[in-house]
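Student: Sequence isn't available, so here's the structure alone:
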């Protein structure tokens, strides 16, 4: 199963606006993606409650996992979002 590790760049972590943008992008992917913080329990990346429950703060390392033919592309797209400061404004193409 492909995985990507990325550090959360948003100054507020995955809360409120950054979480909403991330969840919306995850929902548009062609394959299910799950994320976790550290070695914690993974949650569906397209679940707002799940993502908020992670408590991912600025600088936290999160790991995304996906299966299927579109897994690599989905992980690349979502890792790219997490590496951006989503508090600064909506990323291009969102």
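Tutor: Nice, I can see it. Note that the structure is predicted; figures quoted are calculated from it, not measured.
Student: make it CA atoms for all contacts and neighbour counts henceforth
Tutor: Fine.
Student: Tell me how far residue 50 lies from residue 41.
Tutor: Separation of residue 50 from residue 41 (CA to CA, to the nearest Å) stands at 10 Å.
Student: I meant to write residue 57 there.
Tutor: Residue 57 is 16 Å from residue 41, by CA to CA.
Student: who has more neighbours, those two?
Tutor: residue 57 (18 against 10; other CA atoms under 10 Å).
Student: Report how many residues lie close to the closest residue to the more buried one other than its chain neighbours.
Tutor: Nearest non-adjacent residue to residue 57, counting by CA to CA, 6 or more residues apart in numbering: residue 13, 3.9 Å away. By other CA under 10 Å, the residues close to residue 13 number 23.
Student: Presented hereafter is structure B, for comparison with structure A:
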């Protein structure tokens, strides 16, 4: 199991286009991926409704967890998306 933390840089937070890009990237992987606010519950990172319901705003930290082959590479990609302005 691999884990990364990322600070949301987009002005809109992890909503709209950033959320869609994040979820689409996670969904391409054949492994389990979850995301949540630091010290909060984890949700399925492949579900747009679940990710948007987290209400992650600019400057907040998220924790992304992936389990399986290719987890490290996937997490690197998801962190880049989360930290993109």
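Tutor: Okay, I see it. Since the structure is predicted, the reported quantities are computational estimates derived from the model, not experimental observations.
Student: TM-score of the superposition?
Tutor: Overlay of the two chains. TM-score (TM-score structural alignment, normalised by the length of the second structure): 0.93; 85 aligned residues with a CA RMSD of 1.0 Å.
Student: Helices of the second structure, residue ranges please.
Tutor: Counting by DSSP state H, residue ranges of the helices within the second structure are 16-27, 48-53, 71-82.
Student: How far off centre is the second one?
Tutor: Yep, that's helix 48-53 of the second structure we're talking about. 10 Å (CA atoms, centre = their mean, to the nearest Å).
Student: who wins for proximity to residue 64 of the second structure among the helices of the second structure?
Tutor: For residue 64 of the second structure, the closest of those is helix 71-82, at 7.0 Å, according to CA to CA.
Student: residue at max distance from the center of the second structure?
Tutor: Outermost residue of the second structure with respect to the C-alpha centroid, by CA atoms, centre = their mean, is residue 69; its distance is 17.6 Å.
Student: can you tell me which residues contact it?
Tutor: Contact analysis of residue 69 of the second structure by CA atoms under 8 Å, 6 or more residues apart in numbering lists residue 31.
Student: just to revisit the earlier point, from memory the residue nearest to residue 57 of the first structure sits against residue 56, does it?
Tutor: Yes: counting by CA atoms under 8 Å, residue 13 of the first structure touches residue 56, with 5.6 Å between them.
Student: For residue 58 of the second structure, see how far away residue 85 of the second structure is.
Tutor: 9 Å.
Student: So between those two, which is more surrounded?
Tutor: A direct count of neighbours by other CA under 10 Å for residue 85 of the second structure and residue 58 places residue 58 higher, at 18 against 13.
Student: these two touch, right, the more buried one and residue 18?
Tutor: No: using CA under 8 Å, residue 58 of the second structure is not in contact with residue 18; the gap is 11.3 Å.
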